[in-house]
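# okay, predicted coordinates and the sequence, questions at the end:
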Amino acid sequence: MTLTEIAEVVGARIVGPDGGDARPEEGELVVDAPVVTDSREVTPGALYVARVGETTDGHRFVPAARDAGAVASLTTRPVKGAVCLVVDDVQEAFVALSRHVVDTLAAPERGSEALVVVGITGSSGKTSTKDLLAHVLRGSGETVAPVGSLNSEVGVPLTVCRVTGATRFLVVEMGARGIGHIEYLTRIAPPRIAAVLNVGTAHVGEFGSRANIARAKSEIVAALPSAADGGVAVLTADDDAVRAMSALTPAEVVLVGRAADADLRAIDVRLDDAARPSFTVVAGTEQVPVVLPLHGVHHVANALTVLAVARACGVDLAEAAARLRDAVPESRWRMEVSTTPGGVTVVNDAYNANPDSAAAALEALVAMSAGRRTWAVLGAMLELGDESDAEHARTGALARDLGVHRVVAVGETARPVADGAAGGGTETTWVPDVDAAEELIRRDTRPGDVVLLKSSRDAGLRFLGDRVTGRTDTAPTEAPSC
């Protein structure tokens, strides 16, 4: 798009490097690289969005963006030496640009070339499911999906503005930190197909109740077009709160899960000695084997959602299942399995945590141990409100009941984990911080041990995993949302 076209969409005034109105030739400059909010990610042809955050003002970095090749910057004031699209509200202009892109590329008159927008939400598993779905859909056409967990009012427009005229599928992860957040995201990128994975207790301290979390999640299916207009809602049949959303959407409903009435149902679920699941998916009279390369039985539910969405996108069920066989983890710190030089297996699942995802990780740890010693290094699960101590204690008790050999609670918030795990044959330890946990792991683990790291992002255990395994790569992240 030219700067003149963008200005018309977002209601901007184009300002030249001297602070006055841009010359006609500056209005004809073309943005043909991704839109970014981090000046360090600018590539030639980009548009830089100068957001004002809690700790810094993006306008400070407009010169750096210009030097890196940005065609222009979206700002609320002119910045000397740079071409700027000046607006009253950068966020609303960013949203308007994103919506224009979606409306243009998803227009019905584009026929078979129209962009298909898929929205995914859930209390846990959004990012893993998004990665699996993007892998499957890439076999049928150009697919754009979020990098890492870009699922907020900033992450969604960043993802949208990566699409091109050749993009066939746009997969959008949608998170929430309150009622109305997902509805806002659906106005940025209106989905034709949407999936709700589960309703758990993540961020219950902010939402107030699981019922409020369910209400927030239901906003994604309420925003779908009708079944007659191609709308499809993929809902987990095994979660009562998700199943109930069938009554809240005008779209066609596809139930997935292990329930007998699920439209796509998993039977004969098995785990190999590395806790990698396989199963048979049943869809009417069709039965197709599915083998997953990921660790943990919880990925069965994620895979069923992927298969249902892929079918709604026109992918044959057997073909979608075949593509799942060679999927690999694309986002960091989600059941990321590595082996240290000393022969210790480290399962780094510490990007985010809530009681449900912690339980799934602990079950996977035990399933993949094959008789080896197991460690559960558990940090804080944040935003659980008044139930925080009780939920941490329950997680510790679950680790003990599953037979985990050693439980290490890291940090003051996680101290109840050690209390809950006490008793039986489980050795329990509390340490004050990540440094103490690292010292303990390096000193007391031995070859063959399997060590799970699980915590909310801000507890820092994901970086402990990197330190122990020697990994140095990182990934774009946002604060986790439900």
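Sure, I can see it.
# C-alpha from now on. contacts and neighbour counts both.
Will do.
# from what I can see Val42 touches Val71, true?
No: the criterion here is Cα atoms under 8 Å, and Val42 misses it with Val71 at 9.8 Å.
# higher neighbour count, these two?
Taking neighbours as other Cα atoms under 10 Å, Val42 and Val71 compare with Val71 leading, 26 against 23.
# what's the burial count for the residue nearest to the more buried one when sequence neighbours are not counted?
Excluding the flanking residues, the one nearest Val71 by Cα to Cα, 6 or more residues apart in numbering is Gly45, at 5.3 Å. As a burial measure, Gly45 scores 19 neighbours (other Cα under 10 Å).
# in a helix, that's where Gly45 is, yeah?
No: Gly45 is assigned coil when assessed by DSSP: H, G, I helix; E, B strand; the rest coil, not a helix.
# the strands in the stretch 1-150 of the chain, which residues?
With strands called from DSSP state E, counting those that start in this stretch, the stretch 1-150 of the chain shows them at 13-15, 35-36, 47-49, 72-75, 84-86, 116-121, 143-144.
# who does the first one touch, helix- and strand-wise?
Taking 3 or more Cα pairs under 8 Å, 6 or more residues apart in numbering; DSSP states H and E as contact, the helices and strands that strand 13-15 lies on are helix 3-10, strand 84-86.
# for Val404, find the nearest of the ones you listed.
helix 3-10 (55.4 Å; Cα to Cα).
# okay, buried residues for that closest one please.
3-4, 6-7, 9-10 (16 or more other Cα atoms under 10 Å).
# which residues does Ile14 contact?
3-4, 7, 21-22, 27, 83-86 (Cα atoms under 8 Å, 6 or more residues apart in numbering).
# if I pick the closest residue to it other than its chain neighbours, what's in contact with it?
Closest residue to Ile14 apart from its sequence neighbours, by Cα to Cα, 6+ apart: Leu85 at 4.7 Å. Contacts for Leu85 (Cα under 8 Å, 6+ apart) come out as 3, 7, 12-15, 72-75.
# give me the distance between Leu85 and Asp32.
16 Å (Cα to Cα, to the nearest Å).
# same check, this time on Glu183
Distance of Glu183 to Asp32, given as Cα to Cα: 29 Å.
# which residues touch Trp333?
So Trp333 contacts 348-351, 462 (Cα under 8 Å, 6+ apart).
# just these now: which is nearest Glu286?
Closest to Glu286, out of all of those and judged by Cα to Cα, is Asp349, at 34.5 Å.
# okay, now the closest one: neighbour count?
25.
# ok, Arg334 next?
22.
# now it: closest residue in space, sequence neighbours ignored.
Asp349 (4.5 Å).
# got it, and Ser218?
Met245 (6.1 Å).
# ok, second structure coming up, stack it against the first:
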Amino acid sequence: MIALTLDRIAEITRTRIRGSARPDATVTGPVVVDSRQAGPGSLFVALGGERADGHDFAGAAVAAGAAAVLGSRPVEAPQLLADGGDDGVVAALGRLGRAVADGVTAAGADIVGVTGSSGKTTTKDLLAQVLGGLGPVVAPAGSFNNEIGHPLTVLRADEGTRFVVLEKAARGIGHIAHLCTIAPPRIGVVLNVGSAHMGEFGGREAIAQAKGELVEALPAADEGGVAVLNADDDAVRAMASRTAARVVTYGRGADADVRARDVELDGAGRARFTLEMNGGSAPVRLAVVGEHQVHNALAVAAVAAEFGMDAAAAAEALAQAGPLSRWRMEVDELDDGTTVVNDAYNANPESMAAALRTLGAIAERRRSFAVLGAMAELGGEARGAHEEAGRLAASLGVDGLIVVGQEAAPIADGAAGTAGWHGEAVAVPDAAGAVEALRTRLRPKDVVLVKGSRVAGLEKVAEKVAEGLTASGKDAQ
């Protein structure tokens, strides 16, 4: 973080200095919401939580070296006091993030924003690694992509930062626009418009409206703004009319500015293709799993080109960029030859289809099992989307479906109604039931996919399989 005194932070955040706080005390970072992460010179942000109130840990944060506590109720510690409860604290945090964003961009940093219905985290991780070869990068860990995670990430930047790569999520109209006010991006990447959060948004058109707020926030072309758009997604391609920035397209079609041709998957489900951009071409072998990663890689290459990378340099950097965030197409090869694909972080119809196709590509002549949980927040589309997932699994020849939870039950119905499928569909109530179902079915050299929305907690199933299913199923609870 750029070092700031408490009186300067109070001015930026519109808070009041109180308690034993010294106006000239300096916050050097990090800014944290977990008191266990506090250290010398840090700023502890106290928020109310479902299980605990951060204000109760103010003393522990200061004892660990925090310079002050930013909170909404008085505590016995050096404090910056915000009005308006947690909302007021979050607003103050956003103002501080904006001040630091302005400071690092004035020092020469570029801010890149990434959004889309799926693939945001993986693309952000790949982009951070590729740009890391050009200079220091700040990017969020995992999916730190909301009104709290966004400023916390920006606040890790300092005068030496060259790139800030930010993931932008939305739960409704206006959310991405707000995130862009905290850290205004110069380059914006839109990956896709899918069905994630359909129940909250009410339709794909509303999702497209929300995702397009990113390109609307970009500077004009003559000010350096660049919108990187997926040419293979009609809803994304249409966003070109919503931005004053220069538009760069990527995709598998011949008319994309950055494109992939001759795409193939190897036996481990990793893509190989020829990257074409800026008049050059180079072969790419990705280290991440799934054909859907081709589009993520192309988006990264398009951004890399904006910073001077040619096709060969981008291809080399992409080949070295691996998965960073947990439970997103993690592949474990066990000693007995079993392959476990853990994609349990989240699920929507598009990511579910991509995961199932990856399972089919990896399995080939091996037996395959899919442990599938519900896809959340689909509203009235839920039953049909789950049935379609089941039909796809059956059409790909999955040998066993283990469907977890009542909301996911239509997956089994879709598979059972698919002509010619001779696999087995088993319904279980929870992760522990899935472990027990696998215990009696798995054999060495089988391939297992674990996929579902985060609330299902299916990563526990993948962990048990990776351990060899030696423990009791109750351990998965």
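It's in. The shown structure was predicted, so the numbers you read here are calculated from the model rather than taken from an experiment.
# quick revisit: map the residue nearest to Arg334 of the first structure across to the second structure for me.
Here Asp349 of the first structure is matched to Asp343 in the second structure, going by TM-score structural alignment.
# what of Ile213 of the first structure?
Under TM-score structural alignment, Ile213 of the first structure pairs with Ile207 in the second structure.
# repeat that for Asp444 of the first structure.
Checking TM-score structural alignment: Asp444 of the first structure goes with Arg441.
# what separation do you get for its match and Glu424 of the second structure?
Counting by Cα to Cα, the gap from Arg441 of the second structure to Glu424 of the second structure is 11 Å.
# and what of Ser143 of the second structure?
34 Å.
# okay, those two: which has more neighbours?
Between Ser143 of the second structure and Glu424, Ser143 has the larger neighbour count (other Cα under 10 Å), namely 19 against 15.
# list the contacts for that one?
Ser143 of the second structure is in contact with 121, 167, counting by Cα under 8 Å, 6+ apart.
# likewise Thr122 of the second structure?
Going by Cα under 8 Å, 6+ apart, Thr122 of the second structure touches 296, 323-325, 328.
# how about Pro323 of the second structure?
By Cα under 8 Å, 6+ apart, Pro323 of the second structure lies in contact with 122, 125-126, 287-288, 330.
# over to Val289 of the second structure?
Applying Cα under 8 Å, 6+ apart, we find Val289 of the second structure in contact with 268-271, 329-331, 358.
# preserved in the first structure, out of these?
Among the contacts of Val289 of the second structure, the contacts conserved in the first structure (both residues aligned by TM-score structural alignment, their matches' Cα atoms under 8 Å) are 268-271, 329, 358.
# looking at these, spot the one nearest Ile173 of the second structure.
Distance to Ile173 of the second structure, by Cα to Cα, is smallest for Met329 among those, at 29.2 Å.
# now do the helices in the stretch 101-250 of the first structure.
126-138, 155-160, 181-188, 204-207, 210-222, 240-243 (DSSP state H, counting those that start in this stretch).
# which residues touch Gly414 of the second structure?
So Gly414 of the second structure contacts 386-391 (Cα under 8 Å, 6+ apart).
# hmm, back to that, isn't the match of Ile213 of the first structure up against Val193?
Yes: here Ile207 of the second structure reaches Val193: they are 6.6 Å apart, a contact under Cα under 8 Å.
# quick one: Ile402 of the second structure is in a strand?
Yes: Ile402 of the second structure: assigned to a strand according to three-state DSSP.
# aligned partner of it in the first structure?
By TM-score structural alignment, Ile402 of the second structure lines up with Val408 in the first structure.
# which position in the second structure pairs with Glu153 of the first structure?
By TM-score structural alignment, Glu153 of the first structure lines up with Glu147.
# which ones are touching that match?
Glu147 of the second structure makes contact with 90, 94, 179 under the criterion Cα under 8 Å, 6+ apart.
# one more: Leu43 of the second structure?
27, 29-32, 66-70.
# which one of these is nearest Asp336 of the second structure?
Looking across the contacts of Leu43 of the second structure and measuring by Cα to Cα, the closest to Asp336 of the second structure is Val32, at 42.5 Å.
# that closest one against Gly39, yeah?
No: checked against Cα under 8 Å, the pair Val32 of the second structure and Gly39 is beyond contact range at 9.4 Å.
# nearest to Ala466 of the second structure, of the contacts of Thr122 of the second structure?
Checking these against Ala466 of the second structure by Cα to Cα gives Arg328 as the nearest, at 15.3 Å.
# gap between Val86 of the first structure and Val377 of the first structure?
49 Å.
# I should have written Leu255 of the first structure there, sorry.
To Val377 of the first structure, Leu255 of the first structure is 35 Å away according to Cα to Cα.
# distance of the equivalent of the residue nearest to Val71 of the first structure over in the second structure relative to Gly251 of the second structure?
Using TM-score structural alignment, the partner of Gly45 of the first structure in the second structure is Gly41. When distance is defined by Cα to Cα, Gly41 of the second structure is 46 Å away from Gly251 of the second structure.
# list the contacts for the residue nearest the centre of the second structure?
Central residue of the second structure (Cα atoms, centre = their mean): Thr121, 2.5 Å from the mean position. By Cα under 8 Å, 6+ apart, the residues touching Thr121 of the second structure are 142-143, 167, 325.
# for those residues, work out which two are farthest apart.
Glu167 and Ser325, at 12.8 Å, using Cα to Cα across those.
# these two: who's more crowded?
More crowded of Glu167 of the second structure and Ser325, by other Cα under 10 Å: Glu167, with 29 against 17.
# you'd agree the more buried one is up against Ile111?
No: in this structure Glu167 of the second structure lies outside contact range of Ile111 using Cα under 8 Å: 10.8 Å.
# read off where the strand ranked longest in the second structure ends up in the first structure.
The single longest strand within the second structure, with elements called by DSSP state E, is strand 280-289. Counting by TM-score structural alignment, strand 280-289 of the second structure falls onto residues 286-295 of the first structure.
# all helices of the stretch 351-477 of the second structure, in order?
Assigned helices in the stretch 351-477 of the second structure, in chain order: 382-395, 410-416, 431-439, 459-466 (criterion: DSSP H, counting those that start in this stretch).
# and the angle for the longest one with strand 400-404?
It stands for helix 382-395 of the second structure. With axes from the mean of the first three to the mean of the last three Cα atoms, to 10 degrees defining the directions, helix 382-395 of the second structure sits at 160 degrees from strand 400-404.
# fine, thanks again, bye for now.
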